[in-house]
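**Student:** Any chance you can model this:
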Amino acid sequence: MYGQPPPTQAAASSSRHDVALSISPLPESSSTTAVPPPSQPPPPLSANIRNSSREDFLKFGLPLYKAALEGNWASAGQILHQSPDWIRKPIAKGGERVLHIAAAAKRTHFVKELVKLMSRDDLTLSNDAKNTALCLAATSGVVEIAKVMVDKNDALPIIRGSRDMTPLQMAVLLGRRDMVWYLITVTDDDQLTDVDRIAILTSSINTNLFDVANHLLIKHPELALLRNGKEETALHTLARKPVRSGSYHEQSIWKTLVGLGGKLAQGKVPQQPLELQLVQRIWDEVIKQEEKKISFLIGSPWRLLFIAAKCGALAPSHRLNCVSGAALQMQRELLWFKAVEKVVSSEYAEAENNNHKTPRALFTEKHEGLRIKGEEWMKQTAQSCSVVTTLIATVVFAAAFTLPGGNDSKGAPMFVHRPLFIVFSICNALSLSSSSASLLMFLSILTSRYAEHDFVKSLPLKLMLGLTGMFISIVTMMAAFTATFFITFRQGLYWIPIPIALFAAVPVALFAFQQYPLLLDIYQSTYRSWSLFQPTKPKLFPSYPT
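**Tutor:** Next up is the predicted model:
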């Protein structure tokens, strides 16, 4: 593993072929003594097998292979009693011995009996890929098999196999948790380099072995800042993984990584505040994660590490675009700032940088362009909607004095006692009042000061109320229009107003289809976003084996 860490989860499928071998027996027609004809290529035999004849292989090797694969110790015991040397000879194409095959096939009893007949040196024999039988046992995940071998030869865990990996690294790569914990206890840690350890750490994160990763970080805190062969830290690897709700071990490794990173960074660069040191190292990756994960961090003792990143710097465009409209983007940025402002100590909240600017001043400066865009977006939206609400208010106001059926000689409506007339009157009044209220909301938006704090709740709330009022006015206006048609054609001509009622529903559906996404975005951004940035209570985590 020196100089090259094991592949990450993205390359796990190709690596599994290296460490979890597909073992197949030697061809029965193979002969080490016969020279193949010039027209045929040599058989794919291991070089170590050529000291056996075809007859010996068919008599001992092939039956031994089948016995190991099936776990038939009675048959294998007889063979090894007749010819003990076959316990060390390759019996498969890849140069695997009988112990390799039994370990890969997870034949626990077979391995136990076989190891009794083997010497310490016999257990160190490797196949053509340089894997010992313990390497294959590590990939199989059967701890009892590995334990039998290690009890016989405690040097096996440090013997490297394919791609210069130790059995521990192979088990981590395939996510064999129980095997990993066992091998950690029997592998001489002094024989591992930092290159090995950071590779094991990043691989354990990739395979969701967060408890293992946390154990490694506690034992070797310096790993928090080391980089693997891809020039990535463990935090880079962790930041790319999706959030798994309720994953205590994953939250624990977040806390450990950030905490250790802060302490180490503070020791290496003491002339800068702790927050500023870590932001430059880790924020580019952490910002890609869901706010739910960041919410947990804000609620933990490590929350101060994320203050500087949001107290001034404008978020990347791909993060801003998660909400629609510049005004809502500005709102999201302000929510971030307020969330970290609540947990930061007063000395950092009022501290000045090298340009003598506080976090609040820096935030205002960096977000001025976004604030202007938000103001323009909000004004354009309010102005367009106010035109519609004004038109609706004008129409329904006129309809209030042009009643269907007219008035009698005393000025009373002709159909005042008819149910449809009552429906018309109520819908017309609701339409007028809701359109007027909506118009007032849009006018309030147009005359707003557009200060920073207005984007948090005041402006989004006004826009949401204005759009809701406009939708109600459209629905009630079309309902009053439809009721008028039913009153007019009440004398057996209902076939005329029925299609009219259906057509009247078209503008209502169009408005809902076009404006509902915006209304939903405003609601979620204004009310549901607060919960994303509220501190959550850290949970206790179980201790890990040492």
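
**Student:** Could you use CA atoms for every contact and neighbour count after this?
**Tutor:** Fine.

**Student:** Thr185: neighbouring residues, count only.
**Tutor:** The local packing count at Thr185 equals 12, with neighbours defined by other Cα atoms under 10 Å.

**Student:** what helix or strand does it sit in?
**Tutor:** Assigned by DSSP states H and E, Thr185 belongs to helix 177-186.

**Student:** Mind listing what's buried along that helix?
**Tutor:** 177, 179-184, 186 (16 or more other Cα atoms under 10 Å).

**Student:** here's the other one to compare against:
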Amino acid sequence: MAAGNITSNVIVPQVLAESNYEEWSMCMKNYLIAHDLWDVVEESSNVNTADKVAAGWRKKNAAVLHAFQISCAPVIFAHIKGVNSAKDAWGKLAERYELKQKWQLLRKGRSSEELADIIQWFQGTTPDFQGTIPGASDCIDRCTVINMYMSIFSENGWSAVMELIENHPAAKTARFLRKGFPILNIVVLSGNLTRVEQLIERMSKKELETTTDHEGNTALAIAAILASTKIAGCLIRKNRNLVTIPDNNGMIPVVKASYYRYDEMTMFLYLKTPIESLDPANGGYGSLLLHFCILNKMTDIAWDLLDHYPRLAFTKFKVNNQESTPIMTLSAQPSLFRSGSELSILQRWIYSRIKVGRTAAICRNYDVPIEQDDVPIEQDDVKIQVPRKQHGLSAILQKLPGMKHLYEQKLIHKRAEETLHRISSELSKLNARQLVESGAIPAFFQAVQHGIMEFLGAVVVESCLDLLSSADENSRDMFMHAIEYRVEKFFHNEDFSKNRIFLIAYRDKDNNNVLHMAAKLAPDSFLTRISGPALKMQRELQWFKELETLVPECKEFVNQNGETPQQVFSRDHKQLAKEGEEWMKQTAQSYTVVGALIITIMFAAGFTVPGGNNQDTGLPIFLRKRLFMVFILSDAISLFSACTSVLMFLGILTSRYAEEDFLESLPTKLIIGICTLLISITAMMVAFCAAVSTMLRGQWWVIVLLVLFASIPVIVFLLLQSRLLIEILHSTCGSGIFIRKRFFITKLTISIREKMKKFARKNDVE
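**Tutor:** Model prediction:
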């Protein structure tokens, strides 16, 4: 019988919301049974159409729908608003709850992107999956897909997925989710090797090739992204052509693995990929792979690639819509070479004693294990090249903490240098026009800018004279680039002054000489390594003055704008000089306050000696005690040092701050001021300890504690100011930029000069 005028609280305690379906459905069912309405919801197949049309049935159906509608929250009511059948309305509410439960399971371990896709299904903002299976007449609805997707990631639901595939064969290649993931790719993402094997057994080779996601990724590409060699091996055994199928961005699986920096996966796929597919003539896959291998320090693969196809170094590729070449990539990676790596004294000593062998070619005749770690699957694919075993001191050093990293670093440096020589030998075969087209000239100048001296050495060894004598679009040669980018290593040799003829003679298109280049403001990459604007200004002056000493003939030359090098320097460094002045004044003011406080304290302490004075003689009571003499001496040293420090800082504050003052005058005053202030603080702590020890006499445990605590201010001051002090000492009292010491560039410079002379004589003869 139908219900009369009732409210929702008569039927259920609470209206149906997101989280109370079980309680709501139980109360609703009991209510409908009690009022003889449940048969409308539990409609059986033996109820004929005539009965349904009868007035009594329609009345019951309307009563049940009304009960549902008044017992649902507005957000739930929207899902059954247009439903005319009580049975359908009950089913929709039940389905919604079931999907909600599945969502709770799905959200565990899923990414935010995957969850966003599934949310759209629940909200009904994406269409059902009709027509998503190309060429298929059957239809897979949303609920079926959700069930299948959940089953892939569950432990016991895989049989349901296989049953779905048996009933809907086209589902094997269908794309699900808003972003279009095939079922095979989803299974690969789950990382379950057994399920991947079971699924690909039901797929043809052609289906494996054509089954891709919205980005064009095959299942092998997904395996490459996950770095799963076992799944990748399983897929390759089924269809070897998968290794050569690119995605929408033109990346084949081995390139994708190198992009994600997976060394082992990249090596595995490289050895599975036909070397012919990496030929420059067959597209840009090889150059793109070489680019990522260089970028991610996979130098063994890079060397082997160039061993097969040396021209790959000059083959163009596109990344992020920008064209480049692998040689440009190599010239921008100083960390791949010894000259670009910063090592401590101990690390340099150990580095020099580590032995690494020459890089050997990678043999393609042994397979990397896939199914098990110790069982090879095939006999004809992969052979991993292992570095030779170390002996003696080198082997002992490798066992020390942190030394493995040094060994790996030297191995990378060795392979990178061999790779560079392989490229340089190919460069020597190119003429001037080909050097421009290949991008070798900008790469060469980029290497000079980054201070990669091995690059310059390889060019000299291979006699690439056209490259050595080349200039950029601004008519600037390698010397100008080295000066402009402040590459100090370029000038670290005792024989460099013999090459000054190259420095004097050269001009760029704006008629700037080398001294004009030194007068320009250094790049930020150089200045950021130096502390404080004043020290930056000092370093810039050192560059300018030392080069001016080397080529005094260039001092009075004017450029296209009629400016001398000195005028260019003053113009470009005006702001830096102003910042340096402010920094110096602020620093000096801070130190002056500390120095003045110490002067006040130590001056007063000198007249209030520990123990007091003898009233008859006026002499200190502890005059003959050694600790008292320590106190007096320490007090005097602290006072005099503090006075000296304050005077130095006052000298900084009253300086005229001309450009030349930043070279020696201001830094020297700052050094003296900081050092004397450190001495003053140390002496003050000694004086305090001596005074307390004199009064406490035999209380040694108290004295020891006082000494320990008194050392804290000194240590803190040292820790905070040592870096600045060392940097100022090094830049002011060091040996200068064009240091006269032996470096491997010494022989390099001689070689450059000799080869350039031969080159000039050859041109004269011609």
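
**Student:** Take the buried residues of helix 177-186 of structure 1 and write them to TSV, including distance to Ser433 of structure 1.
**Tutor:** Written out in TSV, the entries for the buried residues of helix 177-186 of structure 1 read as follows (distance: Cα to Cα, whole Å):
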residue	distance to Ser433 of structure 1
Arg177	66
Met179	71
Val180	70
Trp181	70
Tyr182	74
Leu183	75
Ile184	73
Val186	79
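
**Student:** How far does whichever helix or strand comes after the helix holding Thr185 of structure 1 sit from its chain's centre?
**Tutor:** Beyond helix 177-186 of structure 1 on the C-terminal side, the first helix or strand identified by DSSP H and E is helix 194-206. Helix 194-206 of structure 1 has its C-alpha centroid displaced from the chain centroid by 19 Å (Cα atoms, centre = their mean, to the nearest Å).

**Student:** same deal with stretch 521-540 of structure 1?
**Tutor:** Its chain's C-alpha centre and that of stretch 521-540 of structure 1 lie 18 Å apart, by Cα atoms, centre = their mean.

**Student:** And stretch 536-546 of structure 1, by the same measure?
**Tutor:** Average the C-alpha atoms of stretch 536-546 of structure 1, do the same for its chain, and the two points are 21 Å apart (Cα atoms, centre = their mean).

**Student:** what do you get for stretch 307-327 of structure 1?
**Tutor:** The chain centre lies 19 Å from the centre of stretch 307-327 of structure 1; the measure is Cα atoms, centre = their mean.

**Student:** can you list contacts of that stretch?
**Tutor:** Stretch 307-327 of structure 1 is contacted from outside by 275-276, 279, 283, 288, 329, 333, 336-337, 340-341, 344, 359-367, 370-371, 373-375, 377-378, 455, 460, 518, 521, 525, using Cα atoms under 8 Å, 6 or more residues apart in numbering.

**Student:** Which among the residues you listed count as buried?
**Tutor:** By the neighbour-count criterion of 16+ other Cα under 10 Å, those include these buried positions: 275, 279, 283, 329, 333, 336-337, 340-341, 344, 359-360, 362-364, 367, 370-371, 373-375, 377-378, 455, 460, 518, 521, 525.

**Student:** Now, those residues that are in helices?
**Tutor:** Helix and strand membership here follows DSSP state H; of those, those in helices are 275, 279, 283, 329, 333, 336-337, 340-341, 359-360, 362-364, 370-371, 373-375, 377-378, 460, 518, 521.

**Student:** And Asn9 of structure 2, how far from Tyr31 of structure 2?
**Tutor:** With distances defined as Cα to Cα, to the nearest Å, the gap from Asn9 of structure 2 to Tyr31 of structure 2 amounts to 12 Å.

**Student:** ok, these two, which is more surrounded?
**Tutor:** Summary of the neighbour comparison: Asn9 of structure 2 and Tyr31, criterion other Cα under 10 Å, with Tyr31 having more neighbours (18 against 11).

**Student:** Was I right to think the more buried one contacts Ile11?
**Tutor:** Yes: contact between Tyr31 of structure 2 and Ile11 holds when scored by Cα atoms under 8 Å: they sit 6.2 Å apart.

**Student:** now His730 of structure 2: how far from Glu659 of structure 2?
**Tutor:** Look at His730 of structure 2 and Glu659 of structure 2: by Cα to Cα, they are 20 Å apart.

**Student:** now swap in Gln347 of structure 2 and tell me
**Tutor:** Using Cα to Cα, we find Gln347 of structure 2 at a distance of 38 Å from Glu659 of structure 2.

**Student:** And for Ile423 of structure 2?
**Tutor:** Here the criterion is Cα to Cα. By it, Ile423 of structure 2 lies 45 Å from Glu659 of structure 2.

**Student:** quick one, which of these two is more surrounded?
**Tutor:** The residue with more neighbours, out of Ile423 of structure 2 and Glu659, is Ile423; 25 against 15, by other Cα under 10 Å.

**Student:** you'd agree the more buried one is up against Pro310?
**Tutor:** Yes: assessed by Cα under 8 Å, Ile423 of structure 2 is found in contact with Pro310 at 6.6 Å.

**Student:** Could you name every residue contacting both of these two?
**Tutor:** Common neighbours of Ile423 of structure 2 and Pro310 are not found (criterion: Cα under 8 Å, 6+ apart).

**Student:** Ser444 of structure 1 matches what in structure 2?
**Tutor:** Residue correspondence, TM-score structural alignment: Ser444 of structure 1 in this structure matches Gly651 in structure 2.

**Student:** and if you look at Lys373 of structure 1?
**Tutor:** Under the alignment defined by TM-score structural alignment, Lys373 of structure 1 is paired with Glu579 of structure 2.

**Student:** Now its match: closest residue in space, sequence neighbours ignored.
**Tutor:** Taking Cα to Cα, 6 or more residues apart in numbering as the measure, Glu579 of structure 2 lies nearest to Pro533, with 5.9 Å between them; neighbours along the chain are not counted.

**Student:** Structure 1: which residue goes with the one you found?
**Tutor:** With TM-score structural alignment as the criterion, Pro533 of structure 2 lines up with Ala326 in structure 1.
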